[in-house]
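In: Below are the sequence and a predicted model; questions follow.
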Amino acid sequence: MAAYREGPQRLTHKECVTIAGILYRDLAQNFEDNPGEAEIWQLVRNANDRAASSPERMEHWFGPSADELLSKLGIKTDRESRKALLREVANAFNDAAAKLKRNAEGDFRPDPVAERFPKWEAANSGVPKANGSGGALTPTELFELWQRHPDQKTVTPSTLASYSAVFENLKAFLVKRYGAEPTAPSLTRDDFRAFIDMRSEKDAVSANTINRGDLAAINAVFNWAVEQDKLTTNPADGVKRKVRKGAEGENKKRKTINEAEARAILRHALNYPARASRREDPKLVAAKRWVPWLMAYTGTRVGEVAQLRKSDVAPFDGHPAIAITVEAGTVKTKSTWHIPLHPHLIEQGFLDFVAKAEDGHMFLTPRPDLYRPDAKASRTNDPRGILGPLQSVKNKLAEFVREVMPNTGNGPSPNHGWRHRFKAVARQYGIDLEVRNAFADHASVSVAGEYGKDELYAAMVAALSKIPRYDVK
């Protein structure tokens, strides 16, 4: 509000470069630990170059990021300053993409580009800072306000549960440090550095978990508080646990299921019904038989397969498919799309199994009777009673896989490892990146990604002919 009262401000060239540097560091640091594939960042650079070809495209492509940051800094620019700023933002985004491409290729040498950006000093900029009210709100109280706000209506119960655990840990740490939980505005970066040190040393939590779990939750809530004028700044901004090469141990955790493990798991699943106890829930027996095979040929998340209903298996555009939808339970991206079934699944009798199954969920039994409206936010806080049984099935599937793929401490996740394997195999056999992303429900980085996954369905069907069969007999 102070910025609007003052009116548009002219930024110096140095200030434009400095503000662009904030966006550079945000992008470069957030993806540094897990940059993905190098080709992704080349596509980003190509998209940036196309966007920089005209003022209109620059405004559409870079404007929203600039506006969000300017709002946080309490700045309203004049027209010429904005044009100059967007040019610097375009350069910064390209520099960040180039840096992340190097990281993806295994080059983590010190980043010389970051040194070209001056440090932002709001107090000396001549631009008024936005006023915020922190009052006596503690981090716990901010989290409770965040949780009740309409913005969070679409947040999944599992996310709420994980955030709740983070803020409980943070409160316990602050109470031990100060004797009582201090107010959020009084916290400093040193408090958060000490918190993540404690999580690393005492709780033995990995750097990736700290960055992508603890700090992601804290920053989501504190940045929301800044946007809502409940805080002036986010005291945790920029705090990060550095993931250094070899720091997580000499035997870094492998994410992808290898060929031998894949065959062992699928053989174990194929023969399971004949070995199952008569007392075991038939739906769990079916899950052990079919879920590993479905993940092997689709790259889908284990929960999205384990919550399939009979009605979710049906022809789509002339080919048998499974539908991934939030109506069945929970979907990470809250989207709905279809995945074609590999011919090998059909030959094994999956469609026959579906035809004989009762209506409803095929691999779990919902328990709405266990839901309490006044229950604390958790994975089971679901009136439909799906999420609790779903988590149980996922856990039992992991135990089932561990029977033939022992946990050596640095091996892949028994369930999630299939997603990494599917994408690796698809890349090996020349399947287009956008099609691979459509199977796995991963975000797109190109113009083609503006189309929905179902628009790529024909390409997904064609891709199945390239995915080799698993011969485990």
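Out: Received, thanks.
In: From here on, just use CA atoms for contacts and neighbour counts.
Out: OK.
In: Okay, helices next: where are they in the stretch 301-450 of the chain?
Out: When secondary structure is read from DSSP state H, counting those that start in this stretch, the stretch 301-450 of the chain shows helices at 302-306, 343-348, 350-356, 387-402, 417-428, 433-440.
In: so what does the top strand by length along the chain touch, helix or strand wise?
Out: Using DSSP state E, we find that the single longest strand of the chain is strand 319-324. Contacts defined by 3 or more C-alpha pairs under 8 Å, 6 or more residues apart in numbering; DSSP states H and E place strand 319-324 against strand 313-316, strand 337-340.
In: Contacts for that strand next, please.
Out: Contacts with strand 319-324, where a contact means C-alpha atoms under 8 Å, 6 or more residues apart in numbering, come from 304-305, 308, 312-315, 331, 335-341, 461.
In: roughly how far apart are residue 388 and residue 90?
Out: When distance is defined by C-alpha to C-alpha, to the nearest Å, residue 388 is 46 Å away from residue 90.
In: hang on, I meant residue 21
Out: As judged by C-alpha to C-alpha, residue 21 and residue 90 stand 11 Å apart.
In: returning to what we had before: between the helices of the stretch 301-450 of the chain, which one is closest to residue 41.
Out: Ranking these by distance to residue 41, with C-alpha to C-alpha as the measure, places helix 433-440 first at 12.5 Å.
In: this is the comparison structure:
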Amino acid sequence: MTHKQIHALAGETYKAFVAAFDENPGAPDFWLKNLIQHTKADTGRLTPIHELMIPTKDNRARMIATDLEKLCGPLADAMLRKYHLITDASSRLKLLQQISFAMKDASLINHAKARGDYSDSGQTDRFPTFEAPAPDAPKPVAQASKRGLTFDDVIDKQLKEKSVGRRAKPMPQKTEAKFRKAASEFATHRGNDFVATVTSLEGDSWKWSMYDAGKLSNTTIAQRIQNVRTIIEWARKQSLGELFPHGNPFDLVERPERDGVRSEDKTYTLEEARKILRAARKQTKPELRWLPWICAYTGARIEEVAPLKPNDFFTYEGDHYFSITTKGGRRLKNIHSERRAPIHPDLISEGLLEFVSKHRSNPDQRLFPKRAGQNVARWVREEVKITRAEVSPNHSWRHLFEDKARAAGMIDSAREQITGRATVSSSGGYGKSDVMLPGLMREMRKVTPYLHE
């Protein structure tokens, strides 16, 4: 692509965002956050995991390219599809950079409008008009062949995928109904039900229309958006990556915060945590003795650590870790859940490694019984007497560990890796190799002890 074509496409993105939100620009904070995100992407600081990487020149270039692709890739795809273009990697990166610059300008204009300042309309002639390439330019045949694919087509194929083969697990009718309902509402809002042409802008516009209607709770709006995102993800997989090869456009649609029990109410107090840990010291059953302590110092879900085996524990450069894995038929919540967790010094002081060593003769046998989670929950409620209704006996450790990690100054990317938290900024490919382990251990050591005796 030529320099002029790149700037012209960036200009079309700018004009689309300024025009679409002229009447209802939304909240000022939304555009301020958008501006901050693009500023971070321009310097490779959008993805928190990058904080753990050595800032060499090559790494910095890769960070910037990764962040720009994540933030602006769907916008670039929309522009390229509009003119039936396929471009090389170098031109694409330049286009992503110019779209990011343009989006910062659009965010400033819309932020001012959201605060009631319409003195700058956003109209500008600084962007050139796009001039299409010669008629014999290559067309994206694979993408065009999918253009007639509807949401119902995608759902129908997913139903078939779920129902075929031995020991199949068909999709429940209620689940199917919720996906069709969300897809139908989104299709009505945008005016068609073709999957291939979905854009992030349409998703965000739909979200704000649900806000404006005032009929749905934040929880329901968030679920509707997630359901459509899931259908688009199915379409990507069904097309083997031909649709939206650079990412799901709904990844950029920020879901509203959900209502319900406040996080602080679901979290153990330090007094409750200390009461459980002291009580655990007196237990002889392995699950009661060790699972509360492991959850307290990792924020792991109890169903992730209850199946631990001796051969999941290992040493690297003098420090101790354990693997949370799907090996041996074990199941985890999602791709982010498979990880390596550093063992906090307090767990070592308590004698966890000695406990594991006693079972080394049976390296592939579980350390804890199959009903370990239920046993611990019942013990916490009935014997330790932690009866507060908002608390989940096992999951509340997850909330408390994250709070302790934040208070200790643990960087977000390390906290997400240690807890297996799936976020928009998380990357399933990071934090799995040995090179990341010392950084994670360094961050784990920041977490202060629960007990001082």
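Out: Everything's here; your move. Note that the structure is a prediction, hence the values are computed from the model and not measured.
In: For residue 264 of the first structure, find the nearest of the helices of the stretch 301-450 of the first structure.
Out: helix 387-402 (9.0 Å).
In: and among the helices and strands packed on strand 319-324 of the first structure, the most buried is which?
Out: With neighbours defined by mean count of other C-alpha atoms under 10 Å, none of these is more surrounded on average than strand 337-340, at a mean of 23.
In: What is the mean deviation of that strand from its aligned residues in the second structure?
Out: After superposition onto the second structure, strand 337-340 of the first structure lies on average 3.6 Å away from the residues it aligns with, using mean C-alpha distance after the TM-score superposition for the first structure.
In: which helices and strands does that strand pack with?
Out: Contacts of strand 337-340 of the first structure with other secondary structure elements, assessed using 3+ C-alpha pairs under 8 Å, 6+ apart, are made with strand 319-324, helix 457-464.
In: For the last one, give me the average deviation versus the second structure.
Out: Yep, that's helix 457-464 of the first structure we're talking about. Counting by mean C-alpha distance after the TM-score superposition for the first structure, helix 457-464 of the first structure comes out at 3.9 Å.
In: And the first one, by the same measure?
Out: Compared with the second structure after the fit, strand 319-324 of the first structure shows a mean deviation of 2.5 Å (mean C-alpha distance after the TM-score superposition for the first structure).
In: Show me which positions of the longest strand of the first structure end up buried.
Out: Neighbour counts using 16 or more other C-alpha atoms under 10 Å place 320-324 of strand 319-324 of the first structure among the buried residues.
In: Over to stretch 107-121 of the second structure?
Out: Within stretch 107-121 of the second structure, the residues that qualify as buried by neighbour count (16+ other C-alpha under 10 Å) are 107-114.
In: just how off-centre is it within its chain?
Out: Per C-alpha atoms, centre = their mean, to the nearest Å, the displacement of stretch 107-121 of the second structure from the mean C-alpha position of its chain is 30 Å.
In: Now do the helices in the stretch 151-300 of the second structure.
Out: Remark: helices of the stretch 151-300 of the second structure, listed N- to C-terminal, are 151-163, 173-190, 200-213, 218-238, 263-266, 270-281, 286-296; assignment by DSSP H, counting those that start in this stretch.
In: gap between the alignment partner in the second structure of residue 141 of the first structure and residue 227 of the second structure?
Out: Counting by TM-score structural alignment, residue 141 of the first structure lines up with residue 156 in the second structure. According to C-alpha to C-alpha, residue 156 of the second structure stands 15 Å off from residue 227 of the second structure.
In: Check residue 200 of the second structure too.
Out: Where residue 227 of the second structure is concerned, residue 200 of the second structure sits at a distance of 15 Å (C-alpha to C-alpha).
In: swap in residue 12 of the second structure?
Out: Here residue 12 of the second structure is placed at a distance of 29 Å from residue 227 of the second structure (C-alpha to C-alpha).
In: now swap in residue 6 of the second structure and tell me
Out: 34 Å.
In: Repeat that for residue 362 of the second structure.
Out: From residue 362 of the second structure to residue 227 of the second structure the distance is 44 Å (C-alpha to C-alpha).
In: and these two? which has more neighbours close in?
Out: residue 227 (19 against 13; other C-alpha atoms under 10 Å).
In: Now the more buried one: closest residue in space, sequence neighbours ignored.
Out: Closest residue in space to residue 227 of the second structure, ignoring its immediate chain neighbours: residue 179 at 5.7 Å, by C-alpha to C-alpha, 6 or more residues apart in numbering.
In: What of residue 182 of the second structure?
Out: With C-alpha to C-alpha, 6+ apart as the measure, residue 224 is the residue that lies nearest to residue 182 of the second structure, at 5.4 Å, once sequence neighbours are left out.
In: For that neighbour, the count of nearby residues, please.
Out: Close neighbours of residue 224 of the second structure, defined as other C-alpha under 10 Å, add up to 22.
In: Could you do residue 172 of the second structure as well?
Out: Quick note: residue 172 of the second structure (other C-alpha under 10 Å) scores 10 neighbours.
In: do you know how far it is from residue 143 of the second structure?
Out: Going from residue 172 of the second structure to residue 143 of the second structure by C-alpha to C-alpha gives 31 Å.
In: same question, residue 225 of the second structure
Out: Counting by C-alpha to C-alpha, the gap from residue 225 of the second structure to residue 143 of the second structure is 24 Å.
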